[in-house]
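Engineer: Take a look and give me a structure for this.
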Amino acid sequence: MPVIDVDGIRTRYEIVGDGPPILMFSPGGFDSSLDNWTSFGRYKELGFIDALSQEYSCIVFDRRESGQSGGRLERLAWPKYVDQAIGLLDHLGLDAVHTMGGCVGCSSAALLAIAQPGRVRSMVLFSPAGGVTYRAAQQKRFTQHLGFALEHGVKAVVEHAQSTASGFSKDPRVGPWAAALRTDDDFARRYAETTLERYQTIVAGSARLLFDRDTVPGPEPEDLQLLEVPALIVPGEDLSHTRSAARYLEECLPQTDYWDVPVIEQTRDASTARVREFLSRH
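Structural biologist: Next up, the predicted model:
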């Protein structure tokens, strides 16, 4: 798969299909790799890439610190994920695209539309992550990771991350930079040399910036209210993808098409048909 440099961060991507482009923000939390569209949870069964690539060019990529993409030890914040997406669009020479986000990818999709609304024709927000329990779980994960680092040291974080294949969601000890620690020896060396005091500030600041609200993290409500990009919103219905998160987006966004069906009815055929019908109108 192609790999490019986006502001010093290695970014792996793939284009599947031929037609109008769709930039696809992967599901999977802190392991938002492009493979998740075909291998992760319910997305494996929904088959969006197979269905959409019949009519569109599906641009999938590993979010920074995920999959085979690189990373940077810095305070993580949503705009940094958007910067990577903009860099990829610039590299591909694309002036305007549809976008689709799954799970936590919905936050990045919405923020891209806010940052550069003229480049986003429409956005599909499928099972957006968010909610009271979601925020608490994410912050708890960072707290547990920081506790491990404070007790054992930053070098121990590197050693543990490289000794397992588990991601941050399953094993908080590996931290949100685990994927990059496994694929980039230079990054791992610099990471291990970071002082504990500096590391503590980076981790605590990341948790505060990324998960600061009890609904969809990332975009401010006022920015969503001023956004004129049409959106299809498909709700989830578990503790990490609450219906309240989807309804929040519906409330804030001026141009929404809310698919009000329970997850059990969001079958492969029904979901892909609904997404394709929406995209065809924009």
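
Engineer: CA atoms for contacts and neighbours, from now on please.
Structural biologist: Fine.

Engineer: With adjacent residues omitted, what lies nearest to residue 12?
Structural biologist: Nearest in space to residue 12, with sequence neighbours left out and distances taken as CA to CA, 6 or more residues apart in numbering, is residue 3 at 4.4 Å.

Engineer: Let me know whether the one you found touches residue 9 as I believe.
Structural biologist: No. Residue 3 is beyond contact range of residue 9, at 10.0 Å (criterion: CA atoms under 8 Å).

Engineer: ok, back up a step: in contact with the residue nearest to residue 12, which residues?
Structural biologist: Residues counted as contacts of residue 3 (CA atoms under 8 Å, 6 or more residues apart in numbering) are 10, 11, 12, 13.

Engineer: Quick check: it vs residue 10, distance?
Structural biologist: 7 Å (CA to CA, to the nearest Å).

Engineer: what does residue 58 give?
Structural biologist: Distance from residue 58 to residue 10, counting by CA to CA: 20 Å.

Engineer: For these two, indicate the residue with more neighbours.
Structural biologist: Under the criterion of other CA atoms under 10 Å, the comparison of residue 58 against residue 10 puts residue 58 first, with 26 against 22.

Engineer: any idea which element the more buried one lies in?
Structural biologist: For residue 58, the element it lies in under DSSP states H and E is strand 57-61.

Engineer: check contacts around residue 236.
Structural biologist: Taking CA under 8 Å, 6+ apart, we find residue 236 in contact with 126, 127, 128, 242, 243, 246, 262, 263.

Engineer: Looking at the residues you listed, spot the one nearest residue 224.
Structural biologist: Taking CA to CA as the measure, residue 246 is the one of the contacts of residue 236 closest to residue 224, at 13.0 Å.

Engineer: where exactly do the strands run in the stretch 1-150 of the chain?
Structural biologist: Assigned by DSSP state E, counting those that start in this stretch, the strands in the stretch 1-150 of the chain fall at 3-6, 9-16, 21-25, 57-61, 97-102, 120-126.

Engineer: Proceed likewise with the subsequent sequence, for comparison:
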Amino acid sequence: MPIAEIDGIETRYEVMGDGPPLLMYSPGGFDARIEKWSDLGVYKRIRLLDHLPQHFRCILFDRRENGQSGGRVEVVTWQHFVRQGAGLLDHLGVDKAHIMGGCMGCCPVSAFGVALPERTLSMVHFWPVGGPNYRISGHQRFARHLAYAEENGMQGVVDLARSHDKNFSADPRCGPWAQPIRNSEAFASAYAAMDLSRYLLTVNAMYRGLIDRDTSPGAEPEQLMQLDIPSLIVPGADNFHSTSAARYMQECLQGSEYWDIPADDLTEQNAPTRLIDFLKSAD
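Structural biologist: All right, here's what the predicted structure looks like:
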């Protein structure tokens, strides 16, 4: 798949289909790869990529620090993911696009709409992450990494990350830069040489900014309430995709469409059709 350099970081991407552009922020938490649209949970069941590219130019990518995309050790915020998506649109010569996210990918969609409403044709939030269990588990994941790094040092994190292929969600000890460590010898060497105390401060600031509330993160409610962007919300119903988070998005996004369907009732027959109808109505 092609690679684009965006904000100084390599981004692996793929374009499928033709029609109005649809930028798709991958699901999968801290393993947000293109493939997750096809092989993860509900997305595997509803097979969106068998249908959406028949109507839209689907722009898929590995989120930075995930898959084959690169990374950079810094206080990563939702705005960094906005810059990645917008930079990919620039690379492809796309001025405006529909913006869709699944799972944790919904957070940068919210941030994108707030930062760049003039480039956002519509927003789709499919199973937005959120809820107290999501916040607690996210903080625990980062805490496990911080404890491991403090005890074993930066080289210890590199050695652990390279001892297996588990992502940050599967083995939190490896941290959010595990995949770039595996992808690049230069990145791994620079990472191992970092000052541990400064690194710990960076990671603390990062997770407190990314996972900062008991509902869906990404943008402030006061910012979302000012948007006039057609929006569709498809609720989840588990510990990481709480229905309360989806209802929060409905409350914040004035005039949004809330598809009140039980998660188990989503199928290949109804989900792609519902999304296609909404996106076409928002053109």
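
Engineer: Can you calculate the TM-score here?
Structural biologist: Aligned and superposed, the two chains score 0.99 in TM-score terms (TM-score structural alignment, normalised by the length of structure 1); 282 aligned residues with a CA RMSD of 0.8 Å.

Engineer: Which stretch among the strands of the stretch 1-150 of structure 1 approaches residue 43 of structure 1 most closely?
Structural biologist: Shortest distance between residue 43 of structure 1 and the strands of the stretch 1-150 of structure 1, using CA to CA, is found for strand 97-102: 8.5 Å.

Engineer: Could you tell me where that closest one falls in structure 2?
Structural biologist: Using TM-score structural alignment, strand 97-102 of structure 1 corresponds to residues 97-102 of structure 2.

Engineer: Flag every buried residue along the matching stretch.
Structural biologist: Under the neighbour-count criterion of 16 or more other CA atoms under 10 Å, stretch 97-102 of structure 2 has 97, 98, 99, 100, 101, 102 buried.

Engineer: Ok, stretch 143-156 of structure 1 next?
Structural biologist: Of the residues in stretch 143-156 of structure 1, those buried under the neighbour-count criterion (16+ other CA under 10 Å) are 143, 145, 146, 148, 149, 150, 153, 154, 155, 156.

Engineer: contacts for it?
Structural biologist: Under the contact criterion CA under 8 Å, 6+ apart, stretch 143-156 of structure 1 has outside partners 157, 172-175, 191-196, 199-200, 203-204.

Engineer: repeat that with 7 Å
Structural biologist: Around stretch 143-156 of structure 1, the neighbours that count as contacts under CA atoms under 7 Å, 6 or more residues apart in numbering are 157, 172, 173, 175, 192, 196, 200, 203.

Engineer: And the residue nearest the centre of structure 1?
Structural biologist: Per CA atoms, centre = their mean, the C-alpha nearest to the average position across structure 1 is that of residue 105, at 3.3 Å.

Engineer: quick one, which of the strands of the stretch 1-150 of structure 1 is nearest to residue 257 of structure 1?
Structural biologist: Ranking those by their distance to residue 257 of structure 1 (criterion: CA to CA) puts strand 120-126 first, at 9.4 Å.

Engineer: Give me the angle between that closest one and strand 97-102.
Structural biologist: 10 degrees (axes from the mean of the first three to the mean of the last three CA atoms, to 10 degrees).

Engineer: just how off-centre is strand 120-126 of structure 1 within its chain?
Structural biologist: Here strand 120-126 of structure 1 shows a centroid-to-chain-centroid distance of 14 Å under the convention CA atoms, centre = their mean, to the nearest Å.

Engineer: now swap in stretch 33-41 of structure 2 and tell me
Structural biologist: For stretch 33-41 of structure 2, the gap between its own C-alpha mean and the chain's C-alpha mean amounts to 12 Å (CA atoms, centre = their mean).

Engineer: correct me, but residue 257 of structure 2 touches residue 233?
Structural biologist: Yes. Residue 257 of structure 2 lies in contact with residue 233 (CA atoms under 7 Å); the separation is 6.2 Å.

Engineer: picking that back up, distance to residue 81 of structure 1 added to the strands of the stretch 1-150 of structure 1, as JSON lines?
Structural biologist: Compiled in JSON lines, the strands of the stretch 1-150 of structure 1 are given as follows (distance: least, CA to CA, whole Å):
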{"stretch": "strand 3-6", "distance to residue 81 of structure 1": "11"}
{"stretch": "strand 9-16", "distance to residue 81 of structure 1": "11"}
{"stretch": "strand 21-25", "distance to residue 81 of structure 1": "10"}
{"stretch": "strand 57-61", "distance to residue 81 of structure 1": "12"}
{"stretch": "strand 97-102", "distance to residue 81 of structure 1": "13"}
{"stretch": "strand 120-126", "distance to residue 81 of structure 1": "16"}
